[in-house]
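# When you get a sec, could you give me coordinates for this:
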Amino acid sequence: MPTVKFLRLPGNDDLALPSYATAGAAGFDLRAAVPAGETLVLAPGKRALVPTGFAVGLPEGWEMQVRPRSGLAVKNGVTVLNTPGTVDCDYRGPVAVCLVNLGEEPFAIARGDRIAQAVIAQAPQAELVEVADLDETARGAGGFGSTGVA
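Predicted coordinates for the structure are as follows:
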């Protein structure tokens, strides 16, 4: 099991440490670190980079994938724009979440609101090589929709 280290950034002593909501949860919650007493209103069709109040230290060979929370997506149309967002193991800056409102109503984000979830996954670096040709497969070069609808 990897150890993930969180560095609380200045001014965020009141925010809860990211945590798993249940014993079987694959992802842990990330919360909004909007300024205290303020609300960020995300208008329909708009996006915002929402800080979490933490930086993260991941072990080599691991990544943190930032994903939408299903409840926000289903109930409000709010999702993570670059899903999944990847935090690399060598990044040590502030973690923020790019949210987009695909719903029809403005969506308010207050300090401490759960805005996304993160999953820790292995991310080994592969050897990247150039070749003259690729091996044949049954699918071949068939792309988007080439395997049918049903």
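# make it CA atoms for all contacts and neighbour counts henceforth
Will do.
# For the lengthiest strand in the chain, name the packing helices and strands.
In the chain, with assignment by DSSP state E, the single longest strand is strand 47-57. Counting contacts by 3 or more Cα pairs under 8 Å, 6 or more residues apart in numbering; DSSP states H and E, strand 47-57 packs against strand 5-8, strand 94-101.
# one more to line up against the first:
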Amino acid sequence: MIARIRKFLHDQRGSSALEFGLVAPLLFLMLAGFLEIGRAYVQAEAIEKGLRAGVLYSARSGEPASEGVLGTAFNLVRTGTLDGAGPLLASNWARPEARLTASFATAPVGQSSVPVVRFTAEVPFDPMVPGLVALAGVAGFTLTLSHEQAYVGR
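Got it, this is the predicted structure:
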């Protein structure tokens, strides 16, 4: 009987499967985390490109603070189209907490100042697996991005 127990304890068959079974959940969690980080980066890039297009449109228009220009610029930011008929550039724009604001200021350049148009977007992160982000302790974070452009008018 003792010989059988000794033989069982020294048997190496199946040890790699057992090790993989112990390590696999950690590997899958790491992979899912990297995918979520990548998704946040892609969402931020889509929002930033939309912001850039909207600010450029507004800064090159005759009256950047008018309702018509801001409405068209905000459509560009959210959908990439002038009329807002296209799909959203980032799915998280559909969430009610998503905000887009425009501000107008001046920036000093040498001895003079230049008017500047600035758009700021505060958009909640839209994870693939909401529970996984909550498990990591970073649930409910917001992507905050802004872009500014000197006003050049027409």
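# Just the TM-score for the two chains, thanks.
The TM-score (TM-score structural alignment, normalised by the length of structure 1) is 0.24; 68 aligned residues with a Cα RMSD of 5.4 Å.
# Distance to residue 73 of structure 1 and mean neighbour count for the helices and strands packed on strand 47-57 of structure 1 - can I get that in a markdown table?
Converted to a markdown table, those look like this (distance: least, Cα to Cα, whole Å; neighbours: other Cα atoms under 10 Å):
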| stretch | distance to residue 73 of structure 1 | mean neighbour count |
| --- | --- | --- |
| strand 5-8 | 26 | 15 |
| strand 94-101 | 9 | 20 |
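# Serialize these to a markdown table and add fields for distance to residue 121 of structure 1.
Listed next are those as a markdown table, based on distance: least, Cα to Cα, whole Å:
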| stretch | distance to residue 121 of structure 1 |
| --- | --- |
| strand 5-8 | 15 |
| strand 94-101 | 17 |
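# Out of these, which is closest to residue 49 of structure 1?
strand 94-101 (4.4 Å; Cα to Cα).
# That closest one: what's the following helix or strand?
As assigned by DSSP states H and E, the chain's next helix or strand after strand 94-101 of structure 1 is strand 107-110.
# now the angle from the longest strand of structure 1 to strand 94-101?
150 degrees (axes from the mean of the first three to the mean of the last three Cα atoms, to 10 degrees).
# Report the buried residues of strand 47-57 of structure 1.
Across strand 47-57 of structure 1, burial judged by 16 or more other Cα atoms under 10 Å covers 47, 48, 50, 51, 52, 53, 54, 55, 56, 57.
# Distance to residue 99 of structure 1 added to these, as JSON lines?
Below are the buried residues of strand 47-57 of structure 1 laid out as JSON lines (distance: Cα to Cα, whole Å):
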{"residue": "47", "distance to residue 99 of structure 1": "5"}
{"residue": "48", "distance to residue 99 of structure 1": "5"}
{"residue": "50", "distance to residue 99 of structure 1": "7"}
{"residue": "51", "distance to residue 99 of structure 1": "10"}
{"residue": "52", "distance to residue 99 of structure 1": "12"}
{"residue": "53", "distance to residue 99 of structure 1": "16"}
{"residue": "54", "distance to residue 99 of structure 1": "17"}
{"residue": "55", "distance to residue 99 of structure 1": "18"}
{"residue": "56", "distance to residue 99 of structure 1": "19"}
{"residue": "57", "distance to residue 99 of structure 1": "23"}
